[in-house]
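Q: Next comes the sequence, and after it the predicted model I'd like to discuss.
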Amino acid sequence: MYSHRSTPEACLPEAERETHADPILDREEKRAVHDSDSSHAATINANENASSPDAANGMPMPPEPEASRTKLQTSIIMVCLCASVFLAALDTTIVTTALPTISEYFHSSAGYTWIGSAYLLANSASIPSWGKLSDIWGRKPILLGACSVFFIGSTLAATSVNIGMLIAARAIQGIGGGGLLVLVNICISDLFSMRNRGQYFALVGMTWALASALGPVLGGVFTEKVSWRWCFYINLPITGTVTILLFFFLKLDSPRTPVWDGLKAVDWVGSLTVVGGTLMLLLGLELGGVSFSWGSPTVVCLIVFGVVVTGLFVLNEWKLAKYPVMPTRIFSNISNAAALGACFSHGFVFISASYYLPLYFQAVMGASPLLSGVYVLPYALALSFCSVATGIFIKKTGMYLPPIWFGFTIMTLGVGLFIDLPVTTNWAKVILFEIVLGIGVGPNFQAPLIALQSHVQPGDIATATATFGFVRTLSTAISVVIGSVVFQNQMKNHYTTLVGPLGAALANELSGGSAGASVGIVKQLPPAQKAVAQEAYYQSLRTMWIMYVAFAGLGLVISLFIGRHVLSKEHQVTKTGLAAEEEKRKLNQQKKVKDEEPVP
């Protein structure tokens, strides 16, 4: 068993590497031929210490990083990392049931959507930059910085005196939350070997799912029993405790990069263009069909300029950036592109149940906002169980492709079952369908990430992980918008069905862009009119689920292009800092030159 190394051999295609009959002997031959190239490697294989001069002289070598930690230390670190993800994911959904109360408190209906959107937009746009910052200054200081930003944003949100301050605070929260989500996965990648990290990624996936499901429930409890401000106050003691514990227990390589040197090395053009392009694109999608028509100059300009700026970002990363935020070499491997495509499809479908099942429970089943959040728990629990089971499977077998294929197959089946969700109360059927979808969604929280990491150079794991996180958050944001567009268009098509029994005024309220926000009206209608409205909601959601089945099936097809790779139990410690970045850049330049040399 041998591991993927940051040497010219590691840069070879997988099929070429697997032709070697004796990988250890072949590695030594490669090292003799390409000694100058190997000197530029940006990672250290802990097992190579056995061949060092100290070991030859009988001197004791330092233990491998995983072996140097006690179970208690590992447990404390993982509890802190999972708590960080829990808070970042919780703040995505905790305000959903509190929004009406917050809007009424500040007497601002205009800020209703921006309280949630500000967090999501800032979260998505900031993720790529966090990974590169951790490459320059190290994982630990940047993770602690993300905790601090999230703490500050939560404090400002909890003490907001007007709607503008709350929206700005939510944006600050989103920046910190984006850092927490991506840096937790990067730290796990640095702490554990490729074979072992699957079970820890699984815990993160389970935490994310539970937080997303519990968010509306906790938000409703805080709003009804205490105050909406506790949706943000709850973050303060947990974030503070996590920051202190990580400061003392998280032991990772942290280069003492001078601030000014680090700032000069940041890919500012790449960071600004990815943030600007993402914000404009998501804002256009967010405003389209709600605040402005899809053909309005505002929406068209935002989407067009978002695409243009994103194109400039790609050009900068490809040709101009010295230390790119998102190196294009990550996408040069078809397996990597397939893993990211699978990530997009998975995130696209995963969020659909969390976001639209509560709408189904409220509009069709007549549930309250609080209970609609509780009714999503079977989905979250099944998802969490399968996420953990997948991590254990990958650790035991070293195989990630079977869980990926199994997950997408069952996910396609599960979301397909949602097409047949009952229009009348049938809880056995609803819970069964939720469990099936949860079983399908669970495995692919971490398996595609492991597939991606196994096919990149060790020095690129942070940027690859950040790219993976960016694709996932982008897919969830786009999914909510596209799902809303399909649902709203279908409700608009039911206008003629609604206008007869309900009248023009109510039909206008329940059709088009206001359908989701007007779900409370359905409960107040007389039985005959309520049945007509519920049928319109049911049929519109049914069409939307068909669209999600198509995306789940597309993900299954894409996943077939993910390549197989042997997962090593050897732990590699990734160096960070400017010296490591420069070594990695030179190594990639040398590889590019060799790839361009004509074959004799």
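A: Sure, I can see it.
Q: C-alpha only now, for contacts and for neighbours.
A: Will do.
Q: where along the protein do the strands fall?
A: 43-45, 572-574 (DSSP state E).
Q: who does the last one touch, helix- and strand-wise?
A: Identification of packing neighbours for strand 572-574 by 3 or more Cα pairs under 8 Å, 6 or more residues apart in numbering; DSSP states H and E yields strand 43-45, helix 163-191.
Q: The same query, at a cut-off of 7 Å, please.
A: Applying 3 or more Cα pairs under 7 Å, 6 or more residues apart in numbering; DSSP states H and E, one finds that strand 572-574 contacts strand 43-45.
Q: Same question for the first one.
A: When contacts are defined as 3+ Cα pairs under 7 Å, 6+ apart, strand 43-45 packs onto strand 572-574.
Q: quick one, what contacts A15?
A: Listed by Cα atoms under 7 Å, 6 or more residues apart in numbering, the contact set of A15 is empty.
Q: related to what we said a few turns ago, in TSV, list the strands of the chain along with distance to F249.
A: Formatted as TSV, these follow (distance: least, Cα to Cα, whole Å):
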stretch	distance to F249
strand 43-45	22
strand 572-574	17
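Q: Please identify which of those strands is closest to G398.
A: Across the strands of the chain, G398 has its closest neighbour in strand 572-574 (16.5 Å, Cα to Cα).
Q: related to what we said a few turns ago, tabulate the strands of the chain (CSV), appending distance to F305 and mean neighbour count.
A: Formatted as CSV, those follow (distance: least, Cα to Cα, whole Å; neighbours: other Cα atoms under 10 Å):
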stretch, distance to F305, mean neighbour count
strand 43-45, 39, 17
strand 572-574, 37, 24
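Q: try this one next to it:
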Amino acid sequence: MLIQIAIVTQSYFWPIYFQSVKNTNAKQSGIDLLPLIVSNSLAMLCAGSITSRFGHYVPLMWFGPILLALGGGLFQLMSPNSSFGQWVGFQILSGAGYGACNQMPILAVQVVLTKPDIPTALVIIMFFQMLGGALAPSVGQNLFTDGLLRNLNKVPGVDGAAIVAAGATDFRTLVPAELMDAVVAAFNSALRDVFWFAFAAPALAWGISSLMEWRKLPDYSKQPEAEGNGVNDSGTPVKGIMKPER
């Protein structure tokens, strides 16, 4: 739930940063979100490969939230003048962190529980993942709106409520040119408040992951063959070989 809160918050508010602070349109802000999406997908593939190779999933549950928290925390360095390398790098950190750990709870329940309990556990995991995804925009939007109104109240000559209602791009039609920098700074500051939330959630997830029991995926390739009666290619009965099911 906590890592889902973090990634949904970042996925939701990075485009708002691009549109309100960097003055891009909706299409370009979606393109600018690609580093987060691509790094997430690649990290997920790497995490699956590493887990299959070594069998240990708990280290990725420690490592992933750290990267995800770093990506959220480093947003505090963002400003209207931030470089291309900064916002790409921060998104890559977050995407890699989420991709590394988001599937590990699903593996964990299949290792530590008996077969009758696994379906129930998987449903519980999916429930909390969806709960995190539902909570993130609501909490984040409240933090963003409150922070933005508070910041705009410090800028004389602007209607804070009207700017909030106008949205991340249309507010520029309501703001005089001489006040534009102050209003953009207000948006940037409000987004920093939201990204503290995106930092705290995975940091707490990392603390919880330290309580995970150290277990390893079973290596089915080394399991002894089941004994039974079968036949070889010539039809002669052979002991100790399980006849394959048709």
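A: Structure's in. What do you need? The structure presented is a predicted model; accordingly, all values stated were derived computationally and were not measured.
Q: wait, which of the strands of structure 1 is closest to E286 of structure 1?
A: Across the strands of structure 1, E286 of structure 1 has its closest neighbour in strand 572-574 (38.7 Å, Cα to Cα).
Q: Select, out of the strands of structure 1, the one closest to I238 of structure 1.
A: Proximity to I238 of structure 1 (Cα to Cα) singles out strand 572-574 among these, at 28.9 Å.
Q: gap between the closest one and the chain center?
A: The gap between where strand 572-574 of structure 1 is centred and where its chain is centred comes out at 23 Å by Cα atoms, centre = their mean, to the nearest Å.
Q: swap in stretch 69-80 of structure 2?
A: 15 Å.
Q: Give me the distance between the two termini of it.
A: 22 Å (Cα to Cα, to the nearest Å).
Q: In structure 1, what range does that stretch match?
A: Aligned by TM-score structural alignment, stretch 69-80 of structure 2 falls on residues 412-423 of structure 1.
Q: before we move on, back to that, tell me which of the strands of structure 1 sits nearest to L282 of structure 1.
A: Nearest of these (Cα to Cα): strand 572-574, 33.7 Å.
Q: if we can go back for a sec, which one of the strands of structure 1 lies closest to V307 of structure 1?
A: From the strands of structure 1, taking Cα to Cα, the stretch that ends up closest is strand 572-574, at 34.1 Å.
Q: Run through the neighbouring helices and strands of the longest helix anywhere in structure 2.
A: Under DSSP state H, the helix in structure 2 containing the largest number of residues is helix 118-152. Contact here means 3+ Cα pairs under 7 Å, 6+ apart; on that basis helix 118-152 of structure 2 packs against helix 2-20, helix 104-112, helix 180-209.
Q: how about K216 of structure 2, what's its match in structure 1?
A: Alignment note (TM-score structural alignment): K216 of structure 2 maps to V566 of structure 1.
Q: So for its match, what's the nearest residue that isn't a sequence neighbour?
A: Spatial nearest neighbour of V566 of structure 1, chain neighbours left out: G398 (6.7 Å); criterion: Cα to Cα, 6 or more residues apart in numbering.
Q: wait, what's in contact with G347 of structure 1?
A: Listed by Cα under 7 Å, 6+ apart, the contact partners of G347 of structure 1 are R472, S475, T476.
Q: which one among the residues you listed gets closest to I435 of structure 1?
A: When the contacts of G347 of structure 1 are compared against I435 of structure 1 (criterion: Cα to Cα), the nearest one is T476, at 20.5 Å.
Q: Aligned to that closest one, what sits in structure 2?
A: Under the alignment (TM-score structural alignment), T476 of structure 1 pairs with G133 of structure 2.
Q: One more: Y356 of structure 1?
A: Y356 of structure 1 maps onto F13 of structure 2 when the alignment is built from TM-score structural alignment.
Q: For the residue nearest to V566 of structure 1, give its distance to V204 of structure 1.
A: Separation of G398 of structure 1 from V204 of structure 1 (Cα to Cα) stands at 19 Å.
Q: Mind checking which of those two has more residues around it?
A: V204 (29 against 19; other Cα atoms under 10 Å).
Q: State the distance from the more buried one to V480 of structure 1.
A: Distance, V204 of structure 1 to V480 of structure 1, by Cα to Cα: 22 Å.
Q: Equivalent analysis for W230 of structure 1, please.
A: 26 Å.
Q: likewise V364 of structure 1?
A: V364 of structure 1 is 19 Å from V480 of structure 1, by Cα to Cα.
Q: out of these two, which sits in the busier spot?
A: V364 (25 against 18).
Q: Let me know the angle separating the longest helix of structure 2 from helix 2-20.
A: Helix 118-152 of structure 2 and helix 2-20 are oriented at 40 degrees to each other (axes from the mean of the first three to the mean of the last three Cα atoms, to 10 degrees).
Q: Average offset of helix 118-152 of structure 2 relative to structure 1?
A: Its aligned residues in structure 1 lie a mean 1.1 Å from helix 118-152 of structure 2 after superposition (mean Cα distance after the TM-score superposition for structure 1).
Q: To what extent is whatever residue of structure 2 lines up with A550 of structure 1 buried, counted in neighbours?
A: Matched by TM-score structural alignment, A550 of structure 1 corresponds to A200 in structure 2. Other residues near A200 of structure 2 come to 18 when the count uses other Cα under 10 Å.
Q: how many neighbours does the nearest residue to A200 of structure 2 once chain neighbours are set aside have?
A: Excluding the flanking residues, the one nearest A200 of structure 2 by Cα to Cα, 6+ apart is A69, at 7.0 Å. Using other Cα under 10 Å, A69 of structure 2 has 29 other residues around it.
Q: Quick check: A69 of structure 2 touching A205?
A: No: with contact defined as Cα atoms under 7 Å, A69 of structure 2 does not count as touching A205 (9.4 Å).
Q: A100 of structure 2 matches what in structure 1?
A: A100 of structure 2 maps onto P443 in structure 1, by TM-score structural alignment.
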